[in-house]
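In: please find the sequence and the predicted model below.
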Amino acid sequence: QKMSLWAVAEALGDAGLAGAPGRTDGRAFDRDRCAVIMGNAMGGEFEDLTSLRVWFTEVRHTLEQVALRQQLDAATLERLVRTLETEFLAKLPKITEDSMPGELSNCITGRIANAFDLRGPNFTTDAACAASMAAVQAAARGLSNFEFDVALAGGADRSMDPPTYVKFSKIGALSPSISAPFDARADGFVMGEGVGILVLRRLEDALAQGERVYAVIRGIGASSDGRGKGMTAPNPRGQRLAVERAYEEAGFALSTVGLIEAHGTSTTVGDNTELQVLTEVLKQCGAAPRQIPVGSVKSMIGHLKSAAGAAAIIKSALALHHKVLPPSANFVAPPAASPLHQGYLQVNTQTRPWAEHPGAPRRAGVSAFGFGGTNFHVVLEEFIAAAPSAAPGPRSVGVPKDEVSKPNVRERVVALIAQSTGYSAAELQPELGLEADLGIDTVKQAEIMAALRQAFGLAPDSALSLAQLPTLQAIVDYVEGASAGTPGPEVYVFGGVHPLLDLVVARVVDQEQLERPAFDAAAEQQRHARGHPRGIQRRLELGTGRHHRFADELRRLEHAGHMLDLAGPLVGCAPGQALVEHA
């Protein structure tokens, strides 16, 4: 808990956020909407130590029984027992009212929330050595669902006591000499202790606050092994599922990744299984052998167990931010049967620049696996800030009206999206779904919208996202209307269980109230379009939470002044519809 408090203070400072309410050491943020989610599996050594004190009565009883059988006199026996008790218990922590909360793993996050006055949800996740990656997944999901606006996520582990060493030794997991992932000398891991804290935000919120972005989470895959050899044995089926699910969510293939931060524990079976799974996935997506750099932070700082996933993500995010391929230590040569010999992966042993590939951002894949058959893989992508305009004109006008023509706008929009995504212009057909067909999700929206605003001189609008514009044609229509100076009505969109599907017009302001036939026709048009009608100037995506989330978002809109001058329709779906109808 103490290590975690220090790490959180460092992380908040690095993010430029105030460590406590009223302090001037950083920007203020809404502490009501800041979550704390940490991975931890074993709590720490204090529980073992206090348990020894509790169980000493059994030791005393056993000693007395042995002494009586040896016919020791009562005085000698009492003196022996008291001496042992005094000297033994003096080495153990006393049990107080603080003992239990000091030992419970969930009090790690509770202590952080208490110390920094954070009032969002706080809880711990336990996925053994993948615990901190489970915490990051929970935080990312909560942010995507607008359950909170900032998340402190990561892991903490300081289980370095004799029982932990003995138990890992019985499994045969510890090395007596060195941590050398993927090397022929690999014979187990070396334990470490530490805390890793990530400050997570939605990308659009971070950009709106002018915050530094180290990397963007594009996808997270998780799986269980199911039935296998045992609870501690690596299972290629489960690992593969986690990797495949991560890239399915990201919308691109593992072959586009330029760095893989493996779980890499330096165990012979574990390393070989992981490398074989990665190689098979690369083969499946049609990749040619190109020796993608692979490494493991465990070669440098040991295996942090519950915090291992956080350490791996931090290493990879820094690599993306600094555009550097970091080395993996202690690697000399792979075993004879290693999948490395197939040429798809290569252990990177030297710090070197991370070369840029035109039209494609740098990407990294990060894995963490835990006892019990739990597997996680996180896909990270470098953040590419939009270049500032050399000579910005009026914010409402960028392209002269006589230059705004459909072919001109279409060509320029297609060129910008092609540059951002790596697709060729010929592949970007108007009817293609941006998310379903092209993989342009809400994470990518800020980068592309910034480029469009710069190119066409559109007024900045943090509420507009490409995820709201389901096709290339929808983007072209939007830009044509905005660039020509003829914006359509303002529309407020409330995403329900599945945003962009079955959108219906729930209510319009009094002067635009639709009759029932017109209402039905508009609803049918929305369903077929799977998006927004031509000419809409702005949409507000308010998340995919349940009913209570919509009330919160309405209050946020009202606080921002949007609800005081509604001049356009409200659009909603699923549970959001009922609330919108009464807005």
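Out: Arrived safely, thanks for sending.
In: going forward, measure contacts between C-alpha atoms and count neighbours the same way
Out: Noted.
In: for Gly373, what are its contacts?
Out: Contacts for Gly373 (CA atoms under 8 Å, 6 or more residues apart in numbering) come out as 224-226, 231-235, 238.
In: quick one: buried ones out of those?
Out: Neighbour-count burial (16 or more other CA atoms under 10 Å) is assigned, among the contacts of Gly373, to 224-225, 234-235, 238.
In: a markdown table please, covering those and showing secondary structure.
Out: As requested, the buried ones among the contacts of Gly373 are exported to a markdown table (DSSP: H, G, I helix; E, B strand; the rest coil):
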| residue | secondary structure |
| --- | --- |
| Ser224 | strand |
| Asp225 | coil |
| Pro234 | coil |
| Asn235 | coil |
| Gly238 | helix |
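In: let me know the closest of the residues you listed to Val347.
Out: Here the nearest of the buried ones among the contacts of Gly373 to Val347, counting by CA to CA, is Pro234; it sits at 20.5 Å.
In: wait, doesn't Leu304 sit right on Gly196?
Out: No: judged on CA atoms under 8 Å, Leu304 makes no contact with Gly196 at a distance of 9.6 Å.
In: who touches both of the two?
Out: Ala311.
In: surely Gly457 is in contact with Val397?
Out: Yes: Gly457 lies in contact with Val397 (CA under 8 Å); the separation is 5.3 Å.
In: intersection of neighbour lists for the two?
Out: By CA under 8 Å, 6+ apart, the residues touching both Gly457 and Val397 are Ser483.
In: who has more neighbours, those two?
Out: The neighbour comparison of Gly457 against Val397 (other CA atoms under 10 Å) goes to Gly457, with 21 against 18.
In: gap between the more buried one and Pro400?
Out: Separation of Gly457 from Pro400 (CA to CA, to the nearest Å): 10 Å.
In: before we move on, the earlier item: quick check: the farthest pair among the buried ones among the contacts of Gly373?
Out: Pairwise over the buried ones among the contacts of Gly373, using CA to CA, the maximum falls at Ser224 and Pro234, 10.9 Å.
In: can you give me the strands in the stretch 351-500 of the chain?
Out: With strands called from DSSP state E, counting those that start in this stretch, the stretch 351-500 of the chain shows them at 352-353, 363-370, 374-381, 492-494.
In: how many neighbours does the nearest residue to Thr124 once chain neighbours are set aside have?
Out: Among residues not flanking Thr124 along the chain, Met38 sits closest, at 4.7 Å (CA to CA, 6 or more residues apart in numbering). For Met38, the count of nearby residues is 35 (other CA under 10 Å).
In: swap in Leu49?
Out: 17.
In: wait, it touches Pro93, no?
Out: Yes: contact criterion CA under 8 Å: Leu49 and Pro93 qualify, at 6.8 Å.
In: for the closest residue to Thr125 other than its chain neighbours, give me its contacts.
Out: Distances taken as CA to CA, 6+ apart place Gly39 nearest to Thr125, at 4.7 Å, with adjacent residues excluded. By CA under 8 Å, 6+ apart, the contact set of Gly39 is 124-127, 130-135, 154-156, 306-307.
In: another structure for you, compare them:
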Amino acid sequence: GILSFQDAMRAAAARGTEMGSVDVPDPGLMAAIGAPEGSVLETIGQIDGYVIAANRNSPNSTVIAGETEAVRLAMKALSDAGATVIPLQTSHAFHTDIVAPANGPLKRFLESIDISLPDIPITANVDGSFYPSEAKDVRSAILGKLAPQMSSPVNWIDQIRTMHAAGARLFLEVGPKRALSSTVNEILGGDVKSSTTNHPKVGGIATFLGSLAFLSINGKQPIMDEWGSEILSSEFRSRPSDIDMAPESKDLEALRIRSRPLPTAQRENSIGHHVVAPDLMANSADLVARILAEETGYPANVLEGRVDLTELGLDDSKLSRVVEKLSKKGKFTGSKPEQISVVEDLVEWYGSKTTPEKFETAISEAPVVSGVSLGVPGMSEVFDEEVWDAILAGRNLISEISAEMKQKLVDKRIVRLVKSEDGTSRLVSADTFETVPQLAGIGGVFDLIEQYGIDPKLVEAFDVATSLAFASGLEALRDAGLPLFPIEQTNSSGMRVIRRWTLPESERDRTGVIFASVFPGLEKAIEHALKENSSEESQFDRKYLLQVLSMGHSQFASWIGARGPNLAINNACASTPAAFAIAEDWMARGRCDRVIIVSGDDSTSDTLMPWIGSGFAGAGAHAMGNVVEEVALPFDARRHGMLLGMGGAGFVLERLEDSKDRGVMPYVELLGAEIANSAFHPTRLDTDHAASVMESFVSRMENRWGLERSNMANRMTFMSHEPYTPPRGGSASAEVSALRHVFGRNASDILITNAKGYTGHPMGVGLEDAVVIRGLAAGVLPPVANHMVDDPALGTLNLCKGGQHELDLALRHGAGFGSQIALTLMRRLAVSDTERFDIDRISNWTLEASGGTNVDLRVIKRKLVAYVDADENLVGGVAGEKYSPEPISEPMASPTPDENIRPSAPQTKVKTPEVAPAAKPKSVGLKIPSDIDDTRVRVLKIVAEFTGYPQEFIEMDADMEGELGIDSIKQAEIMAEIRSTFALPLDEEFQLRDHPTLAHILVYISSMNGAQTIKQPDSTTQQAPDAPVPNVNSTVIAETVKSKSDEETLSRILPIVVQHTGYPQEFIEIDADMEGELGI
């Protein structure tokens, strides 16, 4: 009541004008500081120059401001002390003496308008006390607190404490989001309660109604005054009343409907038994929700499942319009179906009418990673079976290069750029072994022909990067339990021969491939150039173009028959996480249902090391020295350069329902990914921009999944890019700065891990992605290598020391030459990195996809393949080892709505692994176990948190919906939180309607103790024993030969045909058409 509404608007405009027009020699700086208030005040008190606490927001959040140089000194001192320091982009140092010249003009303006005593108590931010409620000279009394506020510090802490001292216990934030209410809780602790009135995540109307409920529950019943009541402002009374707005009553009714809790209905009849593919159901649900939202006004993300259509206001005419819109989208003619009562019925009907080709809508579910492979240097084989044990245990895989290779580097006459600690640089000639690279991650045995059985003629067209990526893809497919199927040819005698292995036909069109590599084709290009300059005479290789082009994506897709989207990416060392972002986009747009990411680079080969090693040494980025423990130093104060490595990594990303339908528990789900470029420098990182990208990404993840960054630190690992480049402008500084910018003081709690300290830098290979995915599922993460000396510039860090770490989130950062940035956030799904497979379900899925009567899963040359009906005239029968992965032993933990992940967009409903059913509690004669007091307390706390009810108000026998007013959606959220808190297994048979009270929930929790194993589905198909090899009589072929000379000629021709085609000799018929039948 101090100012009228009109005058308040004019005063705000005048304040902004005067603040913006202040003209002073030094406009000053402002910075937000995350640290205890006492330490901030103590630090700035020791700074020469003018710097003050301009905004005292909370005990751990202060904004400092003042003269430019003084603030800069304070920022450095506070940062060195471990505080989070964020410069603020303001034109002047507001709330300081610097903007005092604006006080005079503002005061003169305020003296020209009407000023009154407040109608309700109001605190002033100048001194934190109340404005006077009575005064002889009203204007002077009010202006004494109001006029100087531009140049006076904001004492928000004092304001809150003043209100609390006056008896305030309920705080209601008027304005968007919850910044102020969160500071209230931090200032006063648990002695008060607060609520918001307009939070974007929840929705304006819902938050406002929730605030009214909050007041009512806490004894402050809102009063709706009559339209003409004097308590309403004149501006509000000047609006037309409800009676005057009768023509708009329809709109008001729509608003009232949108404000109600959503209705649900019991299912009585089904519209029919339609088998709808999971991906169609996902698209159907999304499209139906969006069209219903257009028709009803409800948010699309709640229009799913058992929501009653009539309660939404859908009469026959409106439902007919919905059906018409759906028909147009699906490109079919449809009339209003019978027996449609809930949203789920509409989804099933639409899905049954539609085919995959008719969908072009976005998918909002998170992709999952079901298969991972990793090839590293320093082991007997690149793709070694012991790779996971080695890398997760922190085994060094870096070795000293040969004297011959060192001499090659010396012969390059490198001039190194050497950077000093003071930031200066000098050029130094590298003319001895000590001044060139001496350590590297060098690959072991790798042969795509011998180890993987790939056709030598095909491999001749590959560069080493393509070969490594190719192998990584085959390894990842096996790890995903996704077998390759035979492409067969049958001769006129009925004999069958396997010509190649591909994905099953049903999967080929919906599978994409991305190839990530930094130096694809370069090794072959150099080899050809060196050969051209040598004295050796030879013909020009007609495969040259295939060898030097980046074709790993197309070559691999061609071999496995993947006909979906296909591309190569070179984002330097950020290539693989950037590929994850592209894969996420493809799947979200519905371009495909699965993406296989393959990556490979070998910069330490005999051909590339002299060139790539010299390049990094010349740029001043490569480390010198031949003792690994003194050179491979991630996050260590002694770090002075990177080491080169090599390898390959593959990943299978797909939809959750596809992975679980196949019987494979995914490692993680990809909650999101980000690609950005700082447009800054070819080789250096823009620290500020990298921090802003991470800030934007984490905010997006919070909004999409209901995460809170304040709760992420102690459940998350940060997989760093850090290649231990020099401190100034290096990766470690940029990554730590970004973490502190985004997570504040909680950054010191985040478990930081690293992989390059054991392998060297593998360039575009997804080393970190593979390690963190597998490590997260295993609950084991590698220690940061060789760390001994803390870097004071980085502050306190929680560097991983190896061993067990049961975390569920992983933030991965990738950076590359050319200012490339890539980020991913993943959540753990599997409870083991090995025990993920239901072999019966895999076999049944394979049998169904094959269309045969029997399948035999085998591993041949490291490839997982499926023999189909091998006992029916298949030449050679089956080969390889029986496929026997470790069976799944524990169900996937279910995410909770708050502490884990709550998607804010409609999510696809998927089948979860079956759980041994628990006994259902009876609805009458309910007896709560006597030893359940602790459970009762924890359940009450959860319900109170989700509903806002005081715990003492909630009765255990109260009906949750009928008496407590908790709708089914909120009940589901509460139950998800309970399931996570008590580590309850998933229960397909659980029904909320069977558990109407909290007493029922307590009994259910008690009954579920111990139900922790997945029920294996019965196998509908018995594996046939290994089929005998057909006895093919080769004399059948010879019967067509007319003479002995023909036989001799034939005996010489057949081996030639076998050599060039790969057909078994006994398969080839003399009268077979070479092109039409043999495919030659």
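Out: Done, it's in. Just so you know, these numbers come straight off a predicted model, no measurement behind them.
In: quick one: TM-score?
Out: In this superposition the chains share a TM-score of 0.59, using TM-score structural alignment, normalised by the length of the first structure; 379 aligned residues with a CA RMSD of 3.3 Å.
In: just the buried ones among the contacts of Gly373 of the first structure now: which is nearest Met160 of the first structure?
Out: Pro234 (23.1 Å).
In: so what corresponds to the closest one in the second structure?
Out: Mapped onto the second structure by TM-score structural alignment, Pro234 of the first structure lines up with Leu685.
In: how much space separates that match from Trp586 of the second structure?
Out: Taken as CA to CA, the span from Leu685 of the second structure to Trp586 of the second structure is 28 Å.
In: rewinding a little: check whether the residue nearest to Thr124 of the first structure sits in a helix, strand or coil.
Out: Met38 of the first structure ends up strand, using three-state DSSP.
In: got a list of what it touches?
Out: Met38 of the first structure neighbours (CA under 8 Å, 6+ apart): 108-109, 123-125, 131-132, 135, 152-156.
In: which members of those are positioned in helices?
Out: 108-109, 131-132, 135 (DSSP state H).
In: out of those, who's the most crowded?
Out: Ser132 (38 neighbours).
In: tell me the contacts of the equivalent of that one over in the second structure?
Out: Taking TM-score structural alignment, Ser132 of the first structure has Thr576 as its aligned residue in the second structure. Residues near Thr576 of the second structure by CA under 8 Å, 6+ apart: 516, 597, 599, 764-766, 769.
In: tell me which of these persist in the first structure.
Out: Mapped onto the first structure and checked by both residues aligned by TM-score structural alignment, their matches' CA atoms under 8 Å, the contacts of Thr576 of the second structure keep the contacts 516, 597, 599, 764-766.
In: residues in the second structure matched by the helix or strand hosting Gln525 of the first structure, start to end?
Out: Gln525 of the first structure belongs to helix 516-529 when assigned by DSSP states H and E. Following TM-score structural alignment, helix 516-529 of the first structure has no partner segment in the second structure.
In: so how far is the very next helix or strand once past that helix off the chain centroid?
Out: Using DSSP H and E, the helix or strand that follows helix 516-529 of the first structure in sequence is helix 547-559. How far helix 547-559 of the first structure lies from its chain's middle: 25 Å, per CA atoms, centre = their mean, to the nearest Å.
In: helix 547-559 of the first structure packs against which elements?
Out: Packing contacts for helix 547-559 of the first structure, counted by 3 or more CA pairs under 8 Å, 6 or more residues apart in numbering; DSSP states H and E, involve helix 575-581.
In: next, the buried residues of the helix it packs on.
Out: Quick answer for helix 575-581 of the first structure (16+ other CA under 10 Å): 575-577, 579-580.
In: my guess is Arg82 of the first structure is in a strand, correct?
Out: No: if the criterion is three-state DSSP, then Arg82 of the first structure is helix and not within a strand.
In: and it, what's its match in the second structure?
Out: Counting by TM-score structural alignment, Arg82 of the first structure has no partner.
In: residues contacting Arg82 of the first structure?
Out: Contacts of Arg82 of the first structure by CA under 8 Å, 6+ apart: none found.
In: how about Leu172 of the second structure?
Out: 181, 194-197, 211.
In: reformat those as JSON lines; add distance to Val372 of the second structure.
Out: Below are these laid out as JSON lines (distance: CA to CA, whole Å):
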{"residue": "Ser181", "distance to Val372 of the second structure": "44"}
{"residue": "Ser194", "distance to Val372 of the second structure": "46"}
{"residue": "Ser195", "distance to Val372 of the second structure": "45"}
{"residue": "Thr196", "distance to Val372 of the second structure": "44"}
{"residue": "Thr197", "distance to Val372 of the second structure": "46"}
{"residue": "Ser211", "distance to Val372 of the second structure": "48"}
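In: out of these, list just those in helices.
Out: Per DSSP H, the subset of the contacts of Leu172 of the second structure in helices is 181, 211.
In: out of the contacts of Leu172 of the second structure, which comes closest to Thr796 of the second structure?
Out: Ser181 (29.7 Å).
In: check contacts around that closest one.
Out: 171-173, 194-196.
In: now the helices for the stretch 1-150 of the first structure?
Out: 2-15, 46-54, 56-69, 74-89, 99-103, 106-116, 131-144 (DSSP state H, counting those that start in this stretch).
In: hmm, I was thinking of the stretch 651-800 of the second structure
Out: Under DSSP H, counting those that start in this stretch, the stretch 651-800 of the second structure gives helices at 656-661, 687-705, 709-712, 731-743, 756-759, 767-778.
In: most neighbours per residue, which of those?
Out: helix 756-759 (a mean of 29; mean count of other CA atoms under 10 Å).
In: mean shift of that one relative to the first structure?
Out: Relative to the matching residues in the first structure, helix 756-759 of the second structure has an average distance of 0.8 Å after the fit, by mean CA distance after the TM-score superposition for the first structure.
In: find me the equivalent region of that helix in the first structure.
Out: Under TM-score structural alignment, the match for helix 756-759 of the second structure is residues 298-301.
In: residue ranges of the strands in the stretch 151-300 of the second structure, please?
Out: Using DSSP E, counting those that start in this stretch, strands in the stretch 151-300 of the second structure cover 170-176, 193-198.
In: no no, the stretch 951-1080 of the second structure
Out: Going by DSSP E, counting those that start in this stretch, the stretch 951-1080 of the second structure shows no strands.
In: over to the stretch 151-300 of the first structure?
Out: 194-201, 216-224, 259-261, 292-295.
In: returning to that earlier point: could I get the buried residues of helix 575-581 of the first structure as JSON lines with distance to Gln1 of the first structure?
Out: Formatted as JSON lines, the buried residues of helix 575-581 of the first structure follow (distance: CA to CA, whole Å):
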{"residue": "Pro575", "distance to Gln1 of the first structure": "40"}
{"residue": "Gly576", "distance to Gln1 of the first structure": "40"}
{"residue": "Gln577", "distance to Gln1 of the first structure": "44"}
{"residue": "Leu579", "distance to Gln1 of the first structure": "42"}
{"residue": "Val580", "distance to Gln1 of the first structure": "44"}
